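*Asks:* with the input below, show me the fold.
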Amino acid sequence: MAVPRGRLPLVAAVAVFLAFLCCRGEAAARELKVGYYAETCPEAEDIVRETMARARAREARSVASVMRLQFHDCFVNGCDGSVLMDATPTMLGEKDALSNIDSLRSFEVVDKIKEALEERCPGVVSCADIVIMAARDAVVLTGGPNWEVRLGRDDSLTASQEDSDNIMPSPRANASKLISLFAGLNLSVTDLVALSGSHSIGEARCFSIVFRLYNQSGSGRPDAHMDAAYRRALDALCPKGGDEEVTGGLDATPRVFDNQYFKDLVALRGFLNSDQTLFSDNARTRRVVKRFSKDQDAFFRAFIEGMIKMGELQNPRKGEIRRNCRVANCSPVASRVVDI
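*Replies:* From the prediction side, this is the model:
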């Protein structure tokens, strides 16, 4: 039957109300600790790493995409798996936020991890913790450092496109804006530069850099902070009026986690404006970039510290352990609703 604009069918409205009641009473926040699943799901971390390794074998870029989910998740209301949630008729999800839409990818890898964990330990391992473990494993699998992750997070019951739009920076962001964003989350300048080093692996679209090549700051000219030979290479990759979905490596070794990213910034060969600005536009970040370009071990140590600190950002609201990372357990879209 036809439904008046702006009104839910009766059964759908009842389902939304029941979902609200159901989801209100989910588990409270828990203490994070190393080995959190040692008794309840002792194979959890092995399952995550094995699934990530298979994903990397299928598509090398996928693990870098999964690693970036931690940043996009934790910065918006804490590390709660909200970035994984699909939009519903009553919720605009973070996947459709300006910095995420057509950019974040490889959600299916998280789906596969969750499926394997639910088969082995149903209802135990949160999607938020999967993101944390998978991000660590993306680094390890591409040659970077290993570290112990603190686990025990709940999954959020909802997501917010608006919150993501208000928080997440664009590829055009400058160093000053990034410093302010990180400081608001109690993350230092060193944390900012080290965590930006996640761009040691992976690729980005021409869409993210065409303004740098042809109209930096509305000047109608390319970014002056760009090596001439590198700019010519990017001009060929991303010609004006060309396919903006084409991708290029974020550094010269996009499949290896190393400090080449920082060497490229010093050489004015940063792919994204938000990367190059760390060297070109701010003395505080420039000092750290130079140090990491010369000392890979220092970068690795700072990166581990930054990832752990970022992982401590928490959502104070009650949550749950989602059975499906894309939808809250009590969401009406989780089961079929019949219109009457």
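*Asks:* hey, let's count contacts and neighbours off CA atoms from now on
*Replies:* Will do.
*Asks:* for the strand or helix carrying Ser180, packing partners?
*Replies:* Under the criterion of DSSP states H and E, Ser180 resides in helix 175-183. Helices and strands touching helix 175-183, as assessed by 3 or more Cα pairs under 8 Å, 6 or more residues apart in numbering; DSSP states H and E, comprise helix 189-196, helix 273-280.
*Asks:* quick one: contacts of it?
*Replies:* Ile167, Pro169, Ser188, Val189, Leu192, Ser274, Thr277, Leu278, Asp281, Asn282, Thr285 (Cα atoms under 8 Å, 6 or more residues apart in numbering).
*Asks:* and the residue lying closest to the second one once chain neighbours are set aside, how many neighbours?
*Replies:* Across the structure, with Cα to Cα, 6 or more residues apart in numbering as the measure, the residue nearest Pro169 apart from its sequence neighbours is Ser99 (6.9 Å). Residue crowding around Ser99 was assessed by other Cα atoms under 10 Å; the count is 18.
*Asks:* output the helices and strands packed on helix 175-183 in JSON lines; the columns should cover mean neighbour count.
*Replies:* Shown next, in JSON lines, are the helices and strands packed on helix 175-183 (neighbours: other Cα atoms under 10 Å):
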{"stretch": "helix 189-196", "mean neighbour count": "22"}
{"stretch": "helix 273-280", "mean neighbour count": "24"}
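*Asks:* wait, which of those is closest to Ala224?
*Replies:* When those are compared by Cα to Cα, helix 273-280 sits nearest Ala224, at 9.8 Å.
*Asks:* show me what the closest one is packed against.
*Replies:* Against helix 273-280 (3+ Cα pairs under 8 Å, 6+ apart) you get helix 175-183, helix 260-266, helix 283-294.
*Asks:* quick check: buried residues in the first one?
*Replies:* Which is helix 175-183. Ala175, Leu178, Ile179, Leu181, Phe182 (16 or more other Cα atoms under 10 Å).
*Asks:* another sequence for comparison is provided below:
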Amino acid sequence: MRKNIILVILVASILVVGCMGDSGDHDRGHGHGQDRGHGHGDGEGLKMHYYMNRCRSVSVEKTVKDIVWSKVDADPSMAAKLLRLHYHDCFVRGCDGSILLDPTQNTTTEKTAGPNRSISGYEVIDEIKTKLEAQCPGIVSCADIVALTARDAVSFQFKREMWPVFTGRKDGRVSLASDVGGNLPSANANFTTLLTQFGTKGLNLNDLVILSGAHTIGISHCTLVSRRLYNFTGQGDADPSLDPAYAQTLRKLCPNPVNPTTVLEMDPNSSITFDSDYYRALNQHKGLFVSDAALLTNQRSALVAKVLENPSIFFAQFARSMVKMGGVEVLLGGQGEVRKNCRVVNGQ
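*Replies:* From the prediction side, this is the model:
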């Protein structure tokens, strides 16, 4: 017991020191990956307030914030939708706005892939893009709009910016449904698979546990947990890693055969309040998905999850990991384009 307490304190100190070490790094680039945009800190990488001198007729970040805050105020569930949109964009071909592209006669795009069919919030991106194009045509990328909306959607609850968003991304011209499966983490993934998928994006174990905290807001459906509730080992049983009382609650909400339209809160305490309650639930074995429970199967990730029950530590670390994720395989300079319409590649 004493050993575990010491380990928790050690992990907490590592997390906090890591956050302090990155806190002032607002001028460097944040690109990752080989051929898709490295940050250089010389004007070619992502920057704070990239559009300040490029769109003099409008404040890009204020325009985005005002529209997003009005949407979340009218519909609190929109915060989770816009945050999820950013995640799903960054994990497939990097943060390049490729998830926004509509399918064409010859191409099934990312948004048509199974895991993305429940994504929403596209109309908010469209509204922001339309307004910015009218005032500052051909300058603001759809990829940057996605990154800014995610931050502002979460920030509405706190009425302050929860993390800095570095901008200057370009939009990708390629979007393929076939790219989604192997890149986007699944709700049924085990720890090894999750760590590998995050690692290929330049994200580490801490980022995996921290970014999983996004499950503190948002909903899912019974179909994603049905096997966990009724046939986990093929014998009609529930996943033994689930808290028995929680499993029984879920079975009542999702009677077998499950109704695919039945909604479940990912955080059993609240699906609209951004807080650290996800970790409290997780550590009580009340994580909704197999991928949530997987975080407790590794000693270090379990210790990180314990530390993140502290809201101050969670908020600080979430900010750091969101900045890091927002720089995954970004397109810079001439590597991409700035779409006139977020749903269509220029020239189509």
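*Asks:* tm score of chain vs chain?
*Replies:* The TM-score (TM-score structural alignment, normalised by the length of the first structure) is 0.84; 301 aligned residues with a Cα RMSD of 1.8 Å.
*Asks:* TSV please, covering the helices and strands packed on helix 175-183 of the first structure and showing distance to Glu118 of the first structure.
*Replies:* Output for these, formatted as TSV (distance: least, Cα to Cα, whole Å):
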stretch	distance to Glu118 of the first structure
helix 189-196	31
helix 273-280	38
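*Asks:* thinking again about what came up before, got the contacts of helix 175-183 of the first structure as JSON lines, with distance to Ala57 of the first structure columns?
*Replies:* Formatted as JSON lines, these follow (distance: Cα to Cα, whole Å):
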{"residue": "Ile167", "distance to Ala57 of the first structure": "33"}
{"residue": "Pro169", "distance to Ala57 of the first structure": "31"}
{"residue": "Ser188", "distance to Ala57 of the first structure": "35"}
{"residue": "Val189", "distance to Ala57 of the first structure": "35"}
{"residue": "Leu192", "distance to Ala57 of the first structure": "30"}
{"residue": "Ser274", "distance to Ala57 of the first structure": "30"}
{"residue": "Thr277", "distance to Ala57 of the first structure": "33"}
{"residue": "Leu278", "distance to Ala57 of the first structure": "32"}
{"residue": "Asp281", "distance to Ala57 of the first structure": "38"}
{"residue": "Asn282", "distance to Ala57 of the first structure": "39"}
{"residue": "Thr285", "distance to Ala57 of the first structure": "35"}
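*Asks:* out of those, flag the one nearest to Cys325 of the first structure.
*Replies:* Among the contacts of helix 175-183 of the first structure, and counting by Cα to Cα, the member closest to Cys325 of the first structure is Ile167, at 22.2 Å.
*Asks:* in the second structure, which spans are helices?
*Replies:* 2-22, 60-74, 78-90, 122-135, 142-155, 180-183, 191-199, 205-211, 226-230, 244-253, 277-283, 290-294, 299-307, 311-325 (DSSP state H).
*Asks:* tell me which of those helices sits most buried.
*Replies:* A comparison of those by mean neighbour count, using mean count of other Cα atoms under 10 Å, puts helix 142-155 on top with a mean of 26.
*Asks:* contacts only, for the aligned partner of Ile219 of the second structure in the first structure.
*Replies:* Under the alignment (TM-score structural alignment), Ile219 of the second structure maps onto Glu203 of the first structure. Glu203 of the first structure is in contact with Arg61, Thr247, Gly248, Gly249, Leu250, Pro254, counting by Cα under 8 Å, 6+ apart.
*Asks:* for the residue most central in space within the first structure, which non-adjacent residue is spatially closest?
*Replies:* By Cα atoms, centre = their mean, the mean C-alpha position of the first structure lies nearest to Leu69, the distance being 2.1 Å. Leaving aside its chain neighbours, Leu69 of the first structure sits nearest to Val131 (6.7 Å; criterion: Cα to Cα, 6+ apart).
*Asks:* Arg227 of the second structure now?
*Replies:* Ala238 (7.8 Å).
*Asks:* which residues does the one you found contact?
*Replies:* Per Cα under 8 Å, 6+ apart, neighbours of Ala238 of the second structure: Arg227, Arg228, Leu229, Tyr230, Asn231, Phe232, Ala247.
*Asks:* which contacts among those residues does the first structure share?
*Replies:* Retained in the first structure by both residues aligned by TM-score structural alignment, their matches' Cα atoms under 8 Å are the following of those: Arg227, Arg228, Leu229, Tyr230, Asn231, Phe232.
*Asks:* and stretch 256-270 of the second structure, what's buried?
*Replies:* Val258, Leu264, Glu265, Met266, Asp267, Pro268, Ser270.
*Asks:* what's the burial count for the nearest residue to the fifth one once chain neighbours are set aside?
*Replies:* To tie it back to what came earlier, the one meant is Asp267 of the second structure. Nearest residue to Asp267 of the second structure, sequence neighbours excluded (Cα to Cα, 6+ apart): Thr216, at 5.0 Å. Other residues within reach of Thr216 of the second structure, judged by other Cα under 10 Å, total 24.
*Asks:* Thr216 of the second structure and Gly45 of the second structure, how far apart?
*Replies:* Using Cα to Cα, to the nearest Å, Thr216 of the second structure is found at 31 Å from Gly45 of the second structure.
*Asks:* the residue nearest to Pro169 of the first structure against Ala173, yeah?
*Replies:* No. At 11.3 Å, Ser99 of the first structure and Ala173 do not qualify as touching, with contact defined as Cα atoms under 8 Å.
*Asks:* just give me the match in the first structure for Leu250 of the second structure.
*Replies:* By TM-score structural alignment, Leu250 of the second structure lines up with Leu234.
*Asks:* how much space separates its match from Asn282 of the first structure?
*Replies:* Leu234 of the first structure is 24 Å from Asn282 of the first structure, by Cα to Cα.
*Asks:* what lines up with the residue nearest to the centre of the first structure in the second structure?
*Replies:* With TM-score structural alignment defining the correspondence, Leu69 of the first structure maps onto Leu85 in the second structure.
*Asks:* good, we can wrap up now.
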